[in-house]
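Trainee: Please find the sequence and the predicted model below.
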Amino acid sequence: MASAAAEKGLATAAALCAVIYSVQKFVGAPIASAMGIRYGKKLLKAYRENPAQFKKQETGNGASAKVSFADKHKEWYSANVMMALVAAGSWVAHILGDLTPINYSIWALLLGVVCAASGLVPTKPLQKSNSYGLMMVAVFGSIIPSLAKVSLSDLGTMAFQTIVLFAAALIGVALVGWVLPTWKLVGDKDLAVGIGVEQFLGFPSNVVICREVGDAVGETPEEKAFIEDTLNVPYVVGGITVITVLSTMLAGFVINML
C-alpha cells in the first residue's frame, strides 16, 4: 500500500501506511495479551475440573496425515533453495500483476496457496530457511522511503489520523467481539476480542503471546502447554485468515482504485 500510494504521488497516504504498519503491534499486543490471560484462566479452570476430557480430545485424532512431496524430500530443500522458491514466486506474481488487472499481491497469495496445497513447496519456507527476519527488514526498508517526502507540518495531521484509525478499529473489534452476538462464533467474548486485536500483530508475535499467556497462567508444564496449544489455534489461524488472506485481497483491490 505504501509503495502504491507513493507511486500515485500520495506522499502523506504512503507515510501514513508506514506509520500504521510500524506502530500497530504496540496497539494490539497489550490487549491481545490481556484477553488471552482472561481466556486462559477460564481454560485452566475447565482443565483442572476435568483434565481427562481434554486429554481425550488431544489423543483422539488417530488418522495419519498424508506426507507431502516436500516432506518426503526434505534433503532437497536447503535454506537457499527455499529462499529461491519464494523469490521465484514473487517474480511470477509481479509478472502476472503486470499482465492482468489483478494486483501482484493477490497473485502471490494464490501462488502460495497452490504451492502449499500441492506439497511441492515446504510450509513456512521463510521461517524454515531462517530468512523471515531478513524479509521483515526488507519490508521496513521498502516503506521507510515513504517518509522522506513528509514535512514537519504533516506530522500533526498524521498523528491525528493514526489515532482515529486505531480508535475506529478498536471500536469495531469491541463491537463485533463483545457487544454483538457474533462473539458466539468462537464461544467466548474475551477470545473474540483477543482474536480481533491480534490482527494488529501477525506471525510470529501471535505465537509469542500464546506462549507468554501459557507461562503466565499455567503452573505446571502440562497446564502451560495446554493453554498455549489451545490459544494458538484461534490466534494463529485468525491471523492467517485475516492478515494473510483478507488484508492482501483488500489491499490489492484498494491499490487498483487509487
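Mentor: Cool, the structure landed.
Trainee: For the rest of this, base every contact and every neighbour count on C-alpha atoms.
Mentor: OK.
Trainee: what's the neighbour count on residue 12?
Mentor: 21 (other Cα atoms under 10 Å).
Trainee: Got another one to weigh against that:
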Amino acid sequence: MNPVIAFTVIMMIWTISDFISKKTNTMLSSLFIASLIFLIGFKTNLFPEDLLTSSSLLTLGTTIVGFIIVHIGTSISLQEFKAQWKTFVIGVSAVVGIAAFLFVFGPLFETTNHVIAAIAAISGGTISIVMVQEKAIVLGLVAVAVMPVLISAFQGVIGFPLTSMILRKEAKNIQVQYRNGQLKSNEKSAIEEKTSGKLPEVFQTTAGTLFIVGVVVVVSMKLSEFTGGIINTFIIALLFGIALRATGIFKKNVLGGIDAFGLMMLGVLIIIFGPLATISVNDLIELIVPLLLSFVIGVGGAIIFSVIAGKILGYSLLMSIAIGLTSLYGFPGTMILSQEAANAVGETEEEKKIIENEILPKMIIAGFSTVTITSVFLTSILVGFMI
C-alpha cells in the first residue's frame, strides 16, 4: 500500500476513535474503538494486510518503545510514593493477585503462553502488551499476540463503570466523615514539581532531548546484554527514568512538550494492532473463552488480594477495591474517575475538595503501582517463560 495513504488512513482511524471516546466520556476507550475498526477492516479486506507496515509507524513504534519507558519513569515521584506507600503496597498486591489467580486456574487455558498474555494485559498497559507481543510474534504465536490486544480493548468498558460506582460510594462515606467532623480541610494534594531539570539548554530542544533519552536507552540495552537478558531493557530504562527525575537531571515527563512526543505515542500504540492483520476468524472465535476467563479470574484475583492488603493496612473496603481495579486502565482514568466522584457527591466546593484530596492521590499512585511499575516488572520476567 502507498505509505502516504496508509499513514493517512491510520490517522483517520485514530481521529474517529478519539472523537467517539470523548463523546462517550471515555466509557468507550479510543483503544477499544480503534481495535474494532482495525479488526473489521482487516477481516472484511477493507484494509490491506500491509496497512500498518506500509505506514512506517510500526517501525517507529518498535524503535522508540524504550524512549517512552524512560519518559514513564520520569513521571514517577519518589516523594509521592513515600506519602502513599500503603496505596503502593495495595496496588502491587492487586497485580500479584492477578498473576496468582491466573496461574492457579491456568489449566483452564489452552497454554501457559495464554496465561502470561492474560496477566500482562489485565495488569498493565501498552508496554506490557508490547513485551508479550514481541515474544509471541518471534515464536509464531499470532493468537497469543492478539489476545492481550482484545483484553486491553475491553478493559475500560469493564473497569470504568465499576470503579465509578465504587468511588462514588466511597465519596459518600468521606462526605459523612467530613460532616461528622472526622476529616479536616487539607489543601495539600499530590506534589507537583515544576522544574526544567538540570540538562544544559542545548539538550532541552526536541533533538537534544531525544538524543539524551536515546543514550539512556542504549545504555539500558547494553546493561541488559551484560546480564544475559535476565534483566529486561525496559526495566533498566524505567529505573533510569525514575532515578534521573529523582536527582533532578531530567524534568518530570521528560518527553512532554517536545514536538515529536504525540507521534511517538501513536507509533507505540499502533504496535499492538499489528497482529490483528493476520489472525484468522477461527482463532478469534477460539479466543472468546480465554478472554472471559481472563477477566473473571484476573479481576477476581486483583480484588481479593487488594482487599486483603487494604484490610491489613487500614484502608476501607471500597477504596481497596478501587485501587485494585486501576490495573484495568491506569492514568488518566484514575484522575478522571476521582474528579467525577468528587463532583458528583460533593454539595459544596469545600466538600468536593475534601473528597478529591482523599481519593485522587491514592488513585494516581495506585495506577502507577499497578500499570506503570509492577506490571512492567512482572511481564518482563514472565515473557522469558514463553515457549
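Mentor: That came through, no problem. All of these numbers come straight from a predicted model, not from anything done at the bench.
Trainee: For the residue most central in space within structure 1, give me its contacts.
Mentor: In structure 1, the C-alpha nearest the mean C-alpha coordinate belongs to residue 202, at 2.7 Å (Cα atoms, centre = their mean). By Cα atoms under 8 Å, 6 or more residues apart in numbering, the contact list for residue 202 of structure 1 reads 236, 239, 240, 243.
Trainee: buried set for stretch 309-322 of structure 2?
Mentor: Buried residues in stretch 309-322 of structure 2, counted by 16 or more other Cα atoms under 10 Å: 309, 310, 315, 317, 318, 319, 320, 321, 322.
Trainee: Now check structure 1 for the residue matching residue 368 of structure 2.
Mentor: With TM-score structural alignment as the criterion, residue 368 of structure 2 lines up with residue 240 in structure 1.
Trainee: Over to that match. Which of the three states is it?
Mentor: Under DSSP: H, G, I helix; E, B strand; the rest coil, residue 240 of structure 1 falls in the helix class.
Trainee: for residue 200 of structure 1, same thing?
Mentor: Recorded secondary structure, residue 200 of structure 1: coil (three-state DSSP).
Trainee: so how many other residues sit close to it?
Mentor: Residue 200 of structure 1: 24 neighbours (other Cα under 10 Å).
Trainee: Show me what it lines up with in structure 2.
Mentor: Counting by TM-score structural alignment, residue 200 of structure 1 lines up with residue 328 in structure 2.
Trainee: What's the separation between that match and residue 305 of structure 2?
Mentor: 15 Å (Cα to Cα, to the nearest Å).
Trainee: and what of residue 170 of structure 2?
Mentor: 19 Å.
Trainee: before we move on, what about residue 255 of structure 2?
Mentor: Distance from residue 255 of structure 2 to residue 305 of structure 2, by Cα to Cα: 35 Å.
Trainee: cool, and residue 103 of structure 2?
Mentor: In terms of Cα to Cα, residue 103 of structure 2 sits 14 Å off from residue 305 of structure 2.
Trainee: Next: residue 273 of structure 2.
Mentor: 31 Å.
Trainee: The two: which has the busier surroundings?
Mentor: Set residue 273 of structure 2 next to residue 305 and count neighbours by other Cα under 10 Å: residue 305 wins out with 25 against 20.
Trainee: Now do the same for residue 144 of structure 1: its match in structure 2.
Mentor: By TM-score structural alignment, residue 144 of structure 1 lines up with residue 273.
Trainee: List the residues that contact its match.
Mentor: Shown in contact with residue 273 of structure 2 (Cα under 8 Å, 6+ apart): 35, 38, 146, 149.
Trainee: Now intersect those residues with the helices, please.
Mentor: 35, 38, 146, 149 (DSSP state H).
Trainee: Can you verify my assumption that the first one contacts residue 152?
Mentor: No: taking contacts as Cα atoms under 8 Å, residue 35 of structure 2 lies outside contact range of residue 152: 9.4 Å.
Trainee: Any buried residues in stretch 293-308 of structure 2, and which?
Mentor: Quick answer for stretch 293-308 of structure 2 (16+ other Cα under 10 Å): 293-295, 297-308.
Trainee: How far does it sit from its chain's centre?
Mentor: Stretch 293-308 of structure 2 sits 17 Å away from the centroid of its parent chain (Cα atoms, centre = their mean, to the nearest Å).
Trainee: Please apply the same query to stretch 350-365 of structure 2.
Mentor: How far stretch 350-365 of structure 2 lies from its chain's middle: 21 Å, per Cα atoms, centre = their mean.
Trainee: what's the mean gap between that stretch and the aligned bit of structure 1?
Mentor: Compared with structure 1 after fitting, stretch 350-365 of structure 2 has a mean deviation of 1.5 Å; criterion: mean Cα distance after the TM-score superposition for structure 1.
Trainee: buried residues in that stretch?
Mentor: For stretch 350-365 of structure 2, by 16+ other Cα under 10 Å, it's 351-365.
Trainee: Also stretch 67-83 of structure 1?
Mentor: 70, 71, 77, 79, 82, 83.
Trainee: Name the SS class of residue 184 of structure 2, please.
Mentor: coil.
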